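> just a sequence and a predicted model for now, questions to come.
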Amino acid sequence: MDATERLGTGPARRPLLAAGLLTTAGLVDAVSAWAHTRHGRFAVATADGVYQVDLGGWAWAHLAVGVAVVLAGLAVLTGRRWAVPVAFCCVLPAIVVDLLLFPYAPARAVVVVALNGAALRLLARHHRAARAR
């Protein structure tokens, strides 16, 4: 055991950090999506006039992927082999939905996509290191 693993900062801690990032990102997605299910109307001003856009359907999809990412983060905590592929399958649609809703909540979308991306990178590095052993 090297010094980084004894201090808890090495490869052994990657899944724990990834699980925390996934759970945080999923909670942010779920809470913001819940708010958009109640008040999901936006006014869009164009050269032709002002239009109201209702994001109710997208908000429910966003809520579903947010809950899925939270569950995937909790599954990663269990340390099961199937948790990493499940996390990838849950996070990739969440990133797509966040990017599609970027014009309506850009700051939240950037933060959540960054958290999800960092978690995916940590999981991929951990999975690759575990296969190399």
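Arrived safely.

> every contact and neighbour count from this point should use C-alpha atoms.
Fine.

> what ranges does the protein have for its helices?
Under the criterion DSSP state H, helices of the chain are mapped to 3-6, 14-38, 56-78, 83-100, 106-132.

> quick check: buried residues in the third one?
Just to be clear, that refers to helix 56-78. Under the neighbour-count criterion of 16 or more other Cα atoms under 10 Å, helix 56-78 has 56, 58-77 buried.

> still on that earlier bit, okay if I get the helices of the chain as TSV plus distance to G49?
Shown next, in TSV, are these (distance: least, Cα to Cα, whole Å):
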stretch	distance to G49
helix 3-6	59
helix 14-38	24
helix 56-78	22
helix 83-100	23
helix 106-132	23
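
> nearest to A45, of the ones you listed?
Among the helices of the chain, helix 106-132 comes nearest to A45, with 17.3 Å by Cα to Cα.

> and the comparison structure, right after this:
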Amino acid sequence: MTATHPRGTHTARYAWAEGLTAFAAVMLALAGLLGIFRGIMAIAEDEVFLATPKYVFQWDLTGWGWIHLALGVVAVLISVGLFQAATWARIAGVGIAGLVIIANFLSLPYYPVWSVIMITMSGFVIWALCVNRNDAAGRSDVR
């Protein structure tokens, strides 16, 4: 190593990358569990959701419930792969977090505060999965 790179730089970067991956896995698991609960609430036709008759994207709440339930289950399964540091899980995690953002944006009028929270959580998942990538040698691409 050169004088510009202290001896523990790669170790610190690797620890930072592992921490971000664990953060993304926990956040994705939480977002998935919350999506599952939201899906169950909508399928049960609970009175928790708002009725918005003049919204551009109008679908039945039961349909939204199934969409959020399916996205939640997939998110939880992908988070298990993230805990094992699988590359496929990192790619799939970004994809499912993006789908969760889209689904929550489209269902924003039905439960606005919850949708904003889920969009924010999924945004943090995407950030954590994209900010740092580890290769097999344990090095980090962050400079």
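Looks like it came in fine. Note that the structure is predicted; figures quoted are calculated from it, not measured.

> go ahead and confirm L115 of structure 1 touches G20.
No. Here L115 of structure 1 does not reach G20: they are 9.5 Å apart, not a contact under Cα atoms under 8 Å.

> neighbours of the aligned residue in structure 1 for L99 of structure 2, just the number please.
Here L99 of structure 2 is matched to P93 in structure 1, going by TM-score structural alignment. Residues lying near P93 of structure 1 (other Cα atoms under 10 Å) number 17.

> which non-adjacent residue is nearest P93 of structure 1?
Here the nearest residue to P93 of structure 1 in space, its sequence neighbours aside, is V65; by Cα to Cα, 6 or more residues apart in numbering that works out to 7.0 Å.

> how close does the aligned residue in structure 2 for that neighbour get to A29 of structure 2?
In structure 2, the residue matched to V65 of structure 1 (TM-score structural alignment) is L71. For L71 of structure 2, the distance to A29 of structure 2 equals 11 Å [Cα to Cα, to the nearest Å].

> counterpart of A107 of structure 1 in structure 2?
Under the alignment (TM-score structural alignment), A107 of structure 1 pairs with V113 in structure 2.

> residues touching that match, list them.
With contacts defined as Cα atoms under 8 Å, 6 or more residues apart in numbering, V113 of structure 2 has no neighbours.

> got it, and A94 of structure 1?
Applying Cα under 8 Å, 6+ apart, the residues contacting A94 of structure 1 are 62, 65-66, 69.

> hmm, 6 Å instead?
V65 (Cα atoms under 6 Å, 6 or more residues apart in numbering).

> repeat for G56 of structure 1
The contact partners of G56 of structure 1, taken as Cα under 6 Å, 6+ apart, are 37, 40.

> try 8 Å
By Cα under 8 Å, 6+ apart, the contact list for G56 of structure 1 reads 36-38, 40-41.

> filter those down to the ones also in contact in structure 2.
Retained contacts for the contacts of G56 of structure 1 in structure 2, judged by both residues aligned by TM-score structural alignment, their matches' Cα atoms under 8 Å, are 36-38.
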